[in-house]
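>>> Below are the sequence and a predicted model for it; my questions follow.
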Amino acid sequence: MPKHDHDRPEAPGEFRSEHDLLGDRDVPADAYYGIHTLRAVENFPITGTKVSSYPDLVTALACVKQAAALANRELGLLDGRKADAIVAACEEIRGGKLHDEFVVDVIQGGAGTSTNMNANEVIANRALELLGHRKGDYTSLHPLEDVNAGQSTNDVYPTAVKVALDLTAHRLLDAMDVLRSAFEAKAAEFADVLKMGRTQLQDAVPMTLGQEFATYAVMLGEDHRRLTEARALIHEINLGGTAIGTGLNAHPRYAALATGHLRTVTGLPLTVADDLVEATQDAGAFVQLSGVLKRIAVKLSKTCNDLRLLSCGPRAGFAEINLPPVQAGSSIMPGKVNPVVPEVVNQIAFEVIGNDMTVTMAAEAGQLQLNAFEPIIAHSLLKSLTHLRAGCLTLAERCVTGITANREHLAGLVARSIGLATALNPHIGYEQATAVAQEALRTGRSVQELVLDKGLLTEDELRRILLPDNLARPHLHTAAEG
């Protein structure tokens, strides 16, 4: 596209004047954002977290605006040169450029209007440059008349949020696979390590350390499927519904065309909601996604609790496994090493659980034809997805892959445990097994020793019953014999 000599970078400190319904304001001449964004920055100094902190959201906004421009050009509602410039600007943003121009706070009043305006202005001013005009020359290409044609914040913003959530959820799913693989590798490594299982923190019956670690992998696999299901729900969008879902000011074919172009641009299986009025006010898909993220967080936190318990010690605790030491644990206690990686994942989980409550309340607070609180929903969900992803990768790479088992200690715990009496129930009866367990607890002698002394079983019978496979996988052994 043509470039004019006068289209040079403005000197720092220069300003351009822009106008909105409240009057005139000076905007930094080199800024790609405009007056609407400037007012939003002033009005919402809330978190210090800018929209640009979520690159997927900026990319998603550019995708929506690109799809809208393509649809409007196809409908003859947008001049071809303008459409090309808008598309080119959007593609640059999707490629990572101009993200630092998305400066409004992620938490804002107005149902996301400030974010939409920020996107309109940045895209318009970059498109103006590509057409050979100065930033702010809105008579040549306008942020609202052209970039926002056929749109409203109320369909653009939730659509962009859903696209951003899908992109971010995909990264979390990949990270969950990494963590699951790490647990599966440890499950295989520890498949032959016999240990005592526990219920209510009391000795229960034998199992293998491999079975314990395999459980963590299975739980991640289940949650992976639940997140995939929740991700599918956010593929239904309300683009084309404009203000309240009636499609006012949009061409009758716009919704289908824009959604089709958005499918192509994003590669996502997006669909137009059956009822755009319902879709514009309903935040149910966000609530569902948040609930799944809470489920993942709860189960990850439980797993980390287990890792901290199993590794507690090294002398006065369980000391069944060793977590890799990654940093000194104390400023006063020499040699102390703490389970810092599981601890940080615990804290991520606490945050995600709190974010779920925020999403719940924001979704419930919607009124009539619009939910005005989607900015806090977006902020909460994007934080949860981003932090869970980081937590999964950190847990896998900085902790799980380096875990080792204290094999001799575990074998000794099994040999001394009164829980072995449970395995003898079918062979010596519940009453005899109970008596042996009580005497073992009282005297400190082992269950095996007492059973042999009392002549309840022969040494060969006892050895066969207490084989690791018979203790940890009794049903597999029975099936093999059958």
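In hand now; what should we look at? Numbers count the residues shown, from 1 in each chain.

>>> From here on, just use CA atoms for contacts and neighbour counts.
Fine.

>>> count of residues packed around residue 456?
16 (other CA atoms under 10 Å).

>>> Could you check how far the residue lying closest to it once chain neighbours are set aside is from residue 458?
Leaving out its chain neighbours, the residue that sits closest to residue 456 by CA to CA, 6 or more residues apart in numbering is residue 428, at 6.6 Å. Distance, residue 428 to residue 458, by CA to CA, to the nearest Å: 12 Å.

>>> let's bring in a second one:
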Amino acid sequence: MQKFRVESDSVGSKNVPIEAYFGVQSLRASENFNITGRRMHKDLIISLAQVKKATAITNNEAGLMNKKIKDAIVQTCDEIIAGKLHDEFIIDPIQGGAGTSGNMNANEVIANRANEILGGKLGAYDKVHPNDHVNMGQSTNDVFPTAGKMAALKLIPRTLEELRKLNDVLIDKSKEFDDVIKMGRTQMQDAVPIRLGQEFHAYSSVIKRTISRIEKASEGLKIVNMGASAIGTGINVDTEYLKNIVPTINAVVNLDLHQAEDLVDGTQNLDVFVDVSSALKTCAVSLSKISNDLRLMSSGPRTGFGEINLPAKQNGSSIMPGKINPVIPEVMSQVAFNIIGNDITITMAAEAGQLELNAFEPVIFYNLYESIETLGNGVNTLRENCIAGITANRKRCKYLVDNSVGIITAIVPHVGYKVAAKIAARAIATGEPISELVLKEGILTKLQLSEILDTIAMTEPGIAAKHLMAI
């Protein structure tokens, strides 16, 4: 039979598993918040340990904590940072109490392990106490948001690296497809010719822009409210601790954090998370649009656009033999839909704060971390399993351009809009190519027409102008 120890808090007494490093407050919270079936993100757990390590060091240097207790806390935090004791963090990522449960889970685990290091028993808290020592000079309201920002800062670089790799592949494809002329389309109707390489270069441009947007938004995560205590007024915070806590965190983990100039503002307002989430959402929107394009251009293979071939990754149907679906662009769009939904949650949670505190950081962190990670994973599979292996159907692209009515646009400056419109209408009605109709009507000579309908010239303003001057 499982054995228990009895722990008490302001609510009452409760049986806690005798070998558990978590305590009564963690246990209550795990029972109250069975929401997602998951636990707090490992990087949030590690960040909490890094904050607690820095606070112990800072309190010791300020003369507030003796070296023996500090060393035990630091040793425990180092164990957690190395990946140990994570099973003792039992709180659901979505939790009431503005993160108090998550903070107390860290306080109890660290206190119990530190007591053990100093020869004490689990749950006794006689040598190291969760609140008096591990939480000294702190509040959930500065610890939890600081750790939350730190975790996000650790996750974002991998996603940015995936975006940079995607950009590189898009640039490669833009060069590979630079000589492939295809039909441009607006509002799903034939427009004028464009080079396939130009389309892929445009995809690169939007990815580069979104990388810059995420980098800029992420800078706001480096502003933390450590030292603010409960509401930003620094109650129960030693002046030396207040001055040194953020530099000490930076010594523990190199994230270039800065203490908020206005700690009340830093405690009340969560607009930085909205900013970061918005940047991720904007990136997701652009990636889904690119995925839409890939699905359209690869549609067919016989009855669609059929301009490009996506790598065949898996069977597309349980009933239709040989059917291959664009599963990678499809999953990228689904990732985007989820990120957009997460952004709405983060927006509403940030708006829902009242007065001196926003209680909804747990759901913000849960959704933000998911957005960061799934974006990076989605981009990785889009690059490796789709973009890198795309090939162009050059003959199909040329055929669609040659037989399109859209090329009439290039003739307009030479024959006028009215004449060109009549030719276009007749081409649509009869199915005859524009070039044949123009020659049949004697509107232009064959030489003039060949110059005007130079498809490369149609895709470059400088080249087109040069041709216009020569005719």
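That came through, no problem. Please read all numbers here as calculations on a predicted model, not as lab measurements.

>>> Quantitatively, what TM-score do the chains reach?
With the length set by TM-score structural alignment, normalised by the length of the second structure, the two chains reach a TM-score of 0.95; 469 aligned residues with a CA RMSD of 1.8 Å.

>>> For the residue most central in space within the second structure, list the residues it contacts.
Central residue of the second structure (CA atoms, centre = their mean): residue 372, 3.1 Å from the mean position. For residue 372 of the second structure, the contact set (CA atoms under 8 Å, 6 or more residues apart in numbering) comprises 152, 155-156, 159, 280.

>>> what do we get in the second structure for residue 389 of the first structure?
Counting by TM-score structural alignment, residue 389 of the first structure lines up with residue 376 in the second structure.

>>> what about its match, which helix or strand?
Here residue 376 of the second structure sits within helix 361-385, counting by DSSP states H and E.

>>> Average offset of that helix relative to the first structure?
In the superposition against the first structure, helix 361-385 of the second structure averages 1.0 Å from its aligned positions (mean CA distance after the TM-score superposition for the first structure).

>>> quick one on the thing from earlier: what about the residue nearest to the centre of the second structure, distance to residue 381 of the second structure?
For residue 372 of the second structure, the distance to residue 381 of the second structure - CA to CA - is 15 Å.

>>> Likewise for residue 464 of the second structure?
Distance, residue 464 of the second structure to residue 381 of the second structure, by CA to CA: 39 Å.

>>> What of residue 441 of the second structure?
Computed as CA to CA, the residue 441 of the second structure to residue 381 of the second structure distance reads 53 Å.

>>> more crowded one of these two?
residue 381 (17 against 9).

>>> ok, the more buried one - contacts?
Counting by CA under 8 Å, 6+ apart, residue 381 of the second structure touches residue 328.

>>> quick one: the helices in the stretch 1-150 of the first structure?
If DSSP state H, counting those that start in this stretch is used as the criterion, the helices of the stretch 1-150 of the first structure fall at 35-43, 55-74, 80-94, 113-131.

>>> tell me which residues in the first one are buried?
Buried residues in helix 35-43 of the first structure, counting neighbours by 16 or more other CA atoms under 10 Å, are found at 35-38, 40-41.

>>> what are the ranges of the strands in the stretch 301-450 of the first structure?
Along the stretch 301-450 of the first structure, the segments classed as strands by DSSP state E, counting those that start in this stretch run 321-322, 404-405.

>>> Serialize those strands to CSV and add fields for mean neighbour count and distance to residue 73 of the first structure.
Shown next, in CSV, are the strands of the stretch 301-450 of the first structure (neighbours: other CA atoms under 10 Å; distance: least, CA to CA, whole Å):
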stretch, mean neighbour count, distance to residue 73 of the first structure
strand 321-322, 22, 63
strand 404-405, 18, 62
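
>>> right, so of these, which gets closest to residue 378 of the first structure?
Residue 378 of the first structure sits nearest to strand 321-322 of all the strands of the stretch 301-450 of the first structure, at 38.8 Å, using CA to CA.

>>> mean shift of the closest one relative to the second structure?
Comparison of strand 321-322 of the first structure with the second structure after fitting gives an average deviation of 1.2 Å (mean CA distance after the TM-score superposition for the first structure).

>>> Other residues contacting that strand?
Here strand 321-322 of the first structure has contacts from 310-311, 403-406, using CA under 8 Å, 6+ apart.

>>> now, which of those residues sits nearest residue 96 of the first structure?
Residue 96 of the first structure lies nearest to residue 403 out of the contacts of strand 321-322 of the first structure, by CA to CA, at 38.3 Å.

>>> Excluding chain neighbours, give the residue nearest to the equivalent of the closest one over in the second structure in space.
Taking TM-score structural alignment, the alignment pairs residue 403 of the first structure with residue 390 from the second structure. Using CA to CA, 6+ apart and skipping residues adjacent in sequence, the residue nearest residue 390 of the second structure is residue 310, 5.0 Å away.

>>> My guess is the one you found contacts residue 298. True?
Yes. Shown here, residue 310 of the second structure and residue 298 form a contact pair, counting by CA atoms under 8 Å, at 6.6 Å.

>>> More neighbours: the two, which one.
Remark: of residue 310 of the second structure and residue 298, residue 310 carries more neighbours, 24 against 21, as counted by other CA under 10 Å.

>>> where's the more buried one relative to residue 327 of the second structure, distance?
Residue 310 of the second structure sits 10 Å away from residue 327 of the second structure, going by CA to CA.

>>> Repeat that for residue 141 of the second structure.
Distance, residue 141 of the second structure to residue 327 of the second structure, by CA to CA: 43 Å.

>>> Settle it for me: which of those two has more neighbours?
Ranked by neighbour count (other CA under 10 Å), residue 141 of the second structure and residue 327 place residue 141 first, with 28 against 20.

>>> Longest helix in the second structure, by number of residues?
Longest helix in the second structure by number of residues, with DSSP state H as the criterion: helix 140-176.

>>> Next up, the contacts around the equivalent of residue 324 of the first structure over in the second structure.
In the second structure, the residue paired with residue 324 of the first structure is residue 311, using TM-score structural alignment. The contact partners of residue 311 of the second structure, by CA under 8 Å, 6+ apart, come to 385-386, 389-390.

>>> Please point out which of the residues you listed the first structure shares.
Among those, the ones still in contact in the first structure (both residues aligned by TM-score structural alignment, their matches' CA atoms under 8 Å) are 385-386, 389-390.

>>> Filter those down to the buried ones.
385-386, 390.

>>> Let's have the helices of the stretch 1-150 of the first structure in a markdown table, adding distance to residue 223 of the first structure.
Shown next, in a markdown table, are these (distance: least, CA to CA, whole Å):
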| stretch | distance to residue 223 of the first structure |
| --- | --- |
| helix 35-43 | 38 |
| helix 55-74 | 23 |
| helix 80-94 | 30 |
| helix 113-131 | 32 |
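
>>> how about those helices, which one is nearest residue 473 of the first structure?
With CA to CA as the criterion, residue 473 of the first structure lies closest to helix 55-74 of the helices of the stretch 1-150 of the first structure, at 46.6 Å.
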